[in-house]
Structures are given as C-alpha cells and as structure tokens.
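Chemist: just coords:
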C-alpha cells in the first residue's frame, strides 16, 4: 500500500555543463518545433510511503526539469524525468540509482514506468483502450534496493528541443545518447549522488542508447556500475535477417522453435520452452549454420534432412523451408505458421495471432498507458498536467541517424554525415569501453522467448562476446514477448533477478 504525505510545487534549479552538440541546422524554424510543454519553471514533489519486496520505504516522488546545453553552454533542450527516491534507510547519498528509458526511437518512458517498474503499475496488462484504468501497488519493484529515475529523451514526454539545439543532433544515435549521458551527470550533481552506484536500463532501441550512454560515461570519467538491457538490440546489425546474413537466420531460429512449441505444433509436450530454445540454438549454431553456408553446394539428401529437422523444431512444414532454400525469416514464419487457420502471428508477442485483414494497430496499448500516466500523476501530485502536450513518441523520427563509423578505424562521424560502405555500427564496442573503465562494471541481458522482434539467439551471442569478461555478464530468458516486463506472470522473477544483480554490483563496489 502506498500513501501520500505532502505535495509541493517549486521553481526549478537549472544546472548547466558542457556537451558537444551540433549547431542548429536546416530550414526548421525554432518556433515551429513548439519547445514549450507547459511545465517550464516548475517541479512537483510528493512524499509517499510504500512496501516493496516486504520492506517499508518512505520515498519522494519528483517530476522535474533538467536543462541540456550545447557546446557553447547555451540551452539546447529541456529534459523531464520522474524520480522515486527513498528517504528512509542508510545514507541516501550512496544508494544505487537506476536511470530507466524505453526505446523507439524514440518514445517516452511510459511503458516501463506504468507497466513495469514504477511504484504504481497498470493491471491487468491486456485491457481494451476504452476500459477504465486500474492501478495497483507495484510491490515487486526495486525501490527497496535502488532509487528509480524514468527519463523522457528529447521530444518525448514533456521534453523539448530548444532553439539552441539541433534536431539532427538529438535525432541521432550518438547525439541522443550523449544528451542522456549529460542528463545523468547533471541529475547526479543536482541530487548529491556522485557516490551512488549508477545503473541504466533500456528496452528495445533503448538498449542501444544504454550501450552508447555507457561508453559516453566511461569517456567522461564517470563510468557506470551496470547496464540492464531488456529486449536488446545492441548487436542488431549482426543478427538482422538481411537476405545474405546467414548468421541472422541461425541466431533467430531458437525463437521460431519456442513459438512453434507454444502453439503445439512440435509434438513435444514433455519439454519446457527453455529446453526447446536450448536444443534449437545448439542445432542452429552448428549443423544448420554449416548447412546454409554451403548454399547450392549442399547435397540434396542433407538439404532435405535439415528441412525435416527444422520442421520438427519449429512446426513449420519442411516444404516451406525447401521452397526458401532453408532460409525462413521471422516475417515469413509469422505469416505461414498458422496460415491454414487464416492467422498471422504478432511480432511483439507471437503467442498472439490475428487475421491478416485485421492487424492490431498498437494504439490501444499506447492509449491506456497514457491514461494510466495521467491518473497516476494527478493522484500523486494533486495537480492537473497538460497531458495533451505529453508525447508518447517523438515526431518525425523516420530520418533517425543510427550512426556508424566512416572508415574501418571505428571512429564515429558527425550526425547526418555520409557513411562509408564500410560503416561499422559497433554498439558492442561502447560496452567494451565501460568494461575497461570500471573493473566492477556488469551487464544484465533479459529477453522474452516469444518476441519475434528482438530474440534470444542474438542475446546469447552478445552475452558470449569474446571481448566481454564472461564473469561480468548475466543473461536471462523469460516466458513473454517484447514487453515481457509487463506480463504479470513474468515480472516477479524479473524483479528478483534484477534485485540480485543490483545488490551484487553494489556490494562489489
């Protein structure tokens, strides 16, 4: 149970430090970018009490603004965050802090806030968009071991780019992450938390942001203590199923096996989904990868044997594999596994299926999460917020610059610059910087086994990266989809795993 004790609204303290940023460019006029969200110059504070993991915690909830500056120390963006900070227990100045954001690019932290780790949680998860919002106390969240800061990057939530900022910069993988790293440094300074263990948590594209933030913090001399990657995409380039990327087909096969098993198409009722994933991954990275690497040179008998094995593992007919030269991508799999029933599997959670002529829009989930946020903030702070100005997703992100090096030397180029054909999207290299900068830095990788967007195979490849110290990487797989943290059956185990991760890292500090 959570109760409110005091509500206050006061002017902000705006704190500035230097961040390398591009100058305002292009024909977009500053006033057309609507840099105002209606909260300028205000902060909201509430004192609360809750019980988390059986521990009573007095905590402070804060919705506040942080000013992001450009290389001339001029205002470039206003960032808004919602933080939950313990007021009871040992010295709060050394308590762990977890900075949390979602993906996109680029969306606000609403999903992880309202269906994941906030002190109030939307329940049940699967409600229609027009259903009334019901919030429950999130007794499993991590407030007993760490303070939580939910971050809305530029142009999401109430956060806005200012006339001194460049959209090209903030709409780039490098600039986006550098601005978030600057936010973290300023937040820690403003709250006297320079001695706290610092973690970041990112979901989906937010995992890429988390990796680059880790590298940026290491280069700034303020290395992180840990990174939590949910539905990770850090090694996305290596594992994307481009037509000729054979590793991408092999690394994703175990996910197809999990989905086929769930839908009862593999006739293996006595096994668990985790057993199925293990078996399929072992086959994929050995016999299957060797077979598809042979191309047209593969003998007919071997080709047909591999197709039969694929059918046994995934439930998709051997003929489908033979028609596609043993290379069935995730989209083909979604469209064909339940084709005889006239159904297509959902990409973000393949336990669900829909008629091809009636695909889900995703708007229902977004609308109810926004309704939950409005209910929560209004109840928490006793104020009316201009939520019509709150953006679930940043506008016009189709031109997002994912970065990449200009040459083989691995050096990033400026946002918007032309890339070489040899561009290397070395986001795993950013984590290497963090490992090198802090001998106790650790990574936790979490994946849903029914997610056909970000999958278990690539996560396993990342965890076993030869450039990472193996004893400082943890990996876990959960029976859920892309947003597995929102699954009521999954969250207790996830929360306990993360609680152990944070406690172990903090103890080693």
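Modeler: Nice, I can see it. None of the values given here were measured: they were computed from a predicted structure.
Chemist: going forward, measure contacts and count neighbours with C-alpha atoms only.
Modeler: Will do.
Chemist: measure the residue most central in space within the chain to residue 407 for me?
Modeler: Closest residue to the average C-alpha location of the chain: residue 203 at 0.8 Å, with CA atoms, centre = their mean. The spacing between residue 203 and residue 407, counted by CA to CA, to the nearest Å, is 29 Å.
Chemist: for the residue nearest to the centre of the chain, which non-adjacent residue is closest in space?
Modeler: Computed as CA to CA, 6 or more residues apart in numbering, the closest residue to residue 203 that is not its neighbour in sequence is residue 230, at 4.5 Å.
Chemist: residue contacts, that neighbour?
Modeler: For residue 230, the contacting residues are 201, 202, 203, 204, 207, 445, 446, 447, taking CA atoms under 8 Å, 6 or more residues apart in numbering as the criterion.
Chemist: this is the comparison structure:
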C-alpha cells in the first residue's frame, strides 16, 4: 500500500512538472540582426580617406546553433587603400564593467569627436560641440568598436539572460568569440590585430589575451593598448588589511595637491615629474616600511611619515595621524579642499565640485563624471541616427549599473585560489609565447580611479618584458583625451606604437 501511495505521488508530481513545462512561456522568437552600412569620406592626419561604416548586430550562437547573444559593434574600414594584409585592425572597448564603447569611440579613435574644455571646466546642457576628428587613426588602421552584452544595443537572446555574460571569464569568452566571428566573416585572420581598452577594458584586454592566444587554434595578437589601466586589483581595492593601495595612490594624491596648489613650497621642485619622483621614492621606502611594520614602527618613523604625507599631499597632520596614516581615495577627494568648500573629481581630479554639506565624509557625486556624461550621451545618439542611419527606439545603454552590480569577479575555480583579480600574468605569458606581442600604456597623472603608480607596480612584477612595454604619461585624468594637449600627444604616441617611424 505504501509503495502504491509513493508511486502515485511520484506520478502526480511528474505530471504536474510536465504540465508546468508545457505552460512555460517559450522564449520570444529571435528577430533578424539589424545592420546599417554607409559610405563616408574624411580627412585624417592630412590624408583624405574613404571608408565604410558597418553598424549593427552580430549574433553569437551556442553549441546547438541557437543565437545566444547579440553584440552591437561599429566597424570602420578604409575602402580607398590597398587591402594589404599588413593593415592593422583594432578591436576597441571601454570598461565599467557595464560601459559601452562611446568614450574611446568619440573621444580618441572615431571620425567624430566630442569637444570639451581642456581646463576641466564643467559642461552644461545641449547643444554640445561635436567635430570631425582629424586625429582619428582611420588613415592607418581599421577599427571595430564593441559594446559587450548589456551595454549599447547588445543583449542576450532566446533563453539566455544577462548573467550568462556578466563576469570576467564569461565576458572574455564572449568577446573572444565575437572577434573570431568578425575576422572570419571579414577575412582578417592574417591582419595585425590589436586590442584597445580603457579602465576595466584593460582588465578585459588581459583576460582576452588568455582567451585568444592560449591553446591550439589561437588568435595571436600584435599588442594591446591599455588606457588608464587596472590589471592587478590588489593595487586598487581599499580593503581591510590591504595596504598596497595606500602606496599606489599616493603619487596621484600628490599630483592632485600640486595641481590645486594645496601644498607648500611647491617652487622647490622644477616640474611635476621631479616632484612625483620624490613622492614615488618616499612611497616605496619610508611609507611602505611603516605600513608594513604597523605597531612595530618607532615614533620617529611615524612622525617622519606624517610630516612627509602632509608635505606631499597637503592633508593636515592631525587628519593623517587620526586616519592611522591611511586615507582612501574617497576620503582624500572630500578632504583635500574641504576648507575651500570644494571636492575633487575621481576620474579626473582637476575637476572641482561643490556639495550641499561640507562636513560629509564623501562627495555627493563625482564632478568629473557629471561634467561630461551628458555630452557623450547626446553625441553618440545624434551620431548614430544622423550619420550612420541607426535609428532604434530601444535605449542605447551608455553605462549600465545592472551589469556592474551583477558582475562575477571570479576568474578561477574558487575565490581562495584567485585572491585579488590579477590579469597581469596573462599579459606576461602572452609576451613569452608571442615574440611580437607589445604593450602600450597610457597614464593620466590626475586619475584617481586607476592611478599611474598602480600600473607601474603591475608592469614591474609578474614577469612582464619591459623592453616591449611603452609607458606614456599625460597631464590629465582617466579620460586624458578630453584635454586637447594630452589628446594630441596620446594619438601621436599610439600612431608611433602601431606604425613605428
């Protein structure tokens, strides 16, 4: 009797499950990809160039051949030049994670550029200035701007959800597949290939080096361009017990204090770089020693560090001492100019803002973000519709908080195995396995999001071949290209890297 009852319950449960499956709403049918192709002409680096723009969706498929993701990209291909295999091809993306490629697209590389005041003046409302970008690399390279899933118009398809693509490894695998599909469809397997990423996009580039170059059937790269890079998160995450960021952020604190005339006796140094060399030396020696010693540091050692931190950053000695010699980036941004009633920007510490409350611990919002966001958002929307004939009612996601909040940061089997996320070893391994693989690094002195000294730390560890690394510095912030002198220097540096003189 018990067996019959059990069997009956199992049959009932199975029937209910089958009925639930039958009534489950099937995924919406997948529409055909939308693609717009247009022909253009422009003058770049003194050269008149005819080029084709392909703006639209590329569908990636799962193992069963079903579409799983739609990747929106904008590809620029020169049409009036010899289709030589030697013409470089750049795959360009931003970071976030959760950012579209709008910043590098309309800030450096694309044929149109958003023009902002070079002196970190806040921008108001439309109309914004968008001009032909004479500095674009289209004369010497073709470019593909990629929006990862959840950004721009890119999205999951069918039964797939965003979380299937939102993670360090998931994202790298997806973009590696897009690159494979692109170079196959457009017959670019034998072209020199570069990755160009900004911010988390540099982390993505490091992960992509691993996904593309390791194993059989590899896609070997000629190099990566790391713009405002974050490769080793131990250098940038202020977490309890991790003293490394206090060291790696210090030179950027000092550069910021220098810019805003918040330090005394500034004229004793001949230049910003001379000043920063002294700060670097102090950070690696006296400061690092005292942080490592902790309670074992002598009173004289602590007093020396307090005095030097005050001298280099302009922060008050009592504030430094009460902070246990450790001031994180957000505390610094609020504290530096508190007596003036101002806060400095995170993405670019040249920018200043005012908060409703002077005594709050952190700023209300990053003044270097709200100063520029509206201009780039309006510019890409207008450009897509008017110039590229991409007219969609769905929103173009500039920067998605949903993607960021649901990001899987694990790129190992366990969190214990991984520790802090660090993709620098992948780049070092890529160099060992590919003799032609080179690295270009662009640093902004006033970048409090991805500080230059943290990048120097990454490049000086993990077996990186420094002879194949080009390090450049600019007197601007995270998006150094909004500063006209830095933009012009950056573009020339990139040209020299891709097409050596």
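Modeler: Structure received. What you see is a predicted model, and the numbers here were worked out from it, not measured in a lab.
Chemist: return the residue of the second structure aligned against the residue nearest to residue 203 of the first structure.
Modeler: Residue correspondence, TM-score structural alignment: residue 230 of the first structure in this structure matches residue 227 in the second structure.
Chemist: is its match in a helix, a strand, or coil?
Modeler: In terms of secondary structure, residue 227 of the second structure is strand; the call rests on DSSP: H, G, I helix; E, B strand; the rest coil.
Chemist: residue 494 of the first structure now?
Modeler: Residue 494 of the first structure falls in the helix class when you classify it by three-state DSSP.
Chemist: residue 484 is in contact with that one, correct?
Modeler: No - checked against CA atoms under 8 Å, the pair residue 494 of the first structure and residue 484 is beyond contact range at 9.0 Å.
Chemist: joint contacts of these two?
Modeler: Shared contacts of residue 494 of the first structure and residue 484 (CA under 8 Å, 6+ apart): residue 478.
Chemist: check which helix or strand residue 174 of the first structure maps to.
Modeler: Per DSSP states H and E, residue 174 of the first structure falls inside helix 173-190.
Chemist: could you give the residue range in the second structure aligned to the following helix or strand past that helix?
Modeler: Along the chain past helix 173-190 of the first structure, the next helix or strand (assigned with DSSP H and E) turns out to be strand 198-203. On the basis of TM-score structural alignment, strand 198-203 of the first structure is assigned to residues 193-198 in the second structure.
Chemist: mean per-residue distance, the matching stretch to the first structure?
Modeler: Average distance between stretch 193-198 of the second structure and its aligned residues in the first structure, after superposition and using mean CA distance after the TM-score superposition for the first structure, equals 0.7 Å.
Chemist: sorry, back to before: what about the helix holding residue 174 of the first structure, how far off from the second structure?
Modeler: Superposed on the second structure, helix 173-190 of the first structure shows a mean distance to its aligned partners of 0.8 Å (mean CA distance after the TM-score superposition for the first structure).
Chemist: so what does that helix touch, helix or strand wise?
Modeler: If you count contacts as 3 or more CA pairs under 8 Å, 6 or more residues apart in numbering; DSSP states H and E, helix 173-190 of the first structure packs onto strand 55-69, helix 167-170, helix 205-219.
Chemist: and those as TSV, adding distance to residue 315 of the first structure?
Modeler: Output for these, formatted as TSV (distance: least, CA to CA, whole Å):
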stretch	distance to residue 315 of the first structure
strand 55-69	46
helix 167-170	44
helix 205-219	30
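Chemist: next, format those as a markdown table and append mean neighbour count and distance to residue 505 of the first structure.
Modeler: As requested, those are arranged in a markdown table below (neighbours: other CA atoms under 10 Å; distance: least, CA to CA, whole Å):
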| stretch | mean neighbour count | distance to residue 505 of the first structure |
| --- | --- | --- |
| strand 55-69 | 22 | 20 |
| helix 167-170 | 24 | 31 |
| helix 205-219 | 27 | 16 |
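Chemist: for residue 138 of the first structure, which of these is the nearest?
Modeler: Each of those was checked against residue 138 of the first structure via CA to CA, and the shortest separation belongs to strand 55-69, namely 12.4 Å.
Chemist: read off where the closest one ends up in the second structure.
Modeler: Applying TM-score structural alignment, one finds that strand 55-69 of the first structure aligns to the residue range 47-61 of the second structure.
Chemist: mean deviation of the matching stretch from the first structure?
Modeler: Its aligned residues in the first structure lie a mean 1.6 Å from stretch 47-61 of the second structure after superposition (mean CA distance after the TM-score superposition for the first structure).
Chemist: off-centre distance for that stretch?
Modeler: 22 Å (CA atoms, centre = their mean, to the nearest Å).
Chemist: quick one: contacts of that stretch?
Modeler: Under CA under 8 Å, 6+ apart, the answer for stretch 47-61 of the second structure is 33-43, 67-80, 138-139, 154, 177-178, 388, 390.
Chemist: let's see it at 6 Å
Modeler: Applying CA atoms under 6 Å, 6 or more residues apart in numbering, the external contacts of stretch 47-61 of the second structure come out as 33-43, 67-80.
Chemist: which of those are buried, as a PyMOL select command?
Modeler: A single PyMOL command suffices to select whichever of those are buried according to 16 or more other CA atoms under 10 Å:
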select buried, resi 42+43+67+68+69+70+71+72+73+74+75+76+77+78
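Chemist: show me what residue 406 of the first structure aligns to in the second structure.
Modeler: Residue correspondence, TM-score structural alignment: residue 406 of the first structure in this structure matches residue 413 in the second structure.
Chemist: for the second structure, longest helix please?
Modeler: Using DSSP state H to define each element, the second structure has its longest helix at helix 2-23.
Chemist: that older thread, quick one: the helix holding residue 174 of the first structure to strand 198-203, angle?
Modeler: Interaxial angle of helix 173-190 of the first structure relative to strand 198-203 (axes from the mean of the first three to the mean of the last three CA atoms, to 10 degrees): 140 degrees.
Chemist: centre of the chain to helix 173-190 of the first structure, how far?
Modeler: In terms of CA atoms, centre = their mean, the centre of helix 173-190 of the first structure is found 17 Å from the chain centre.
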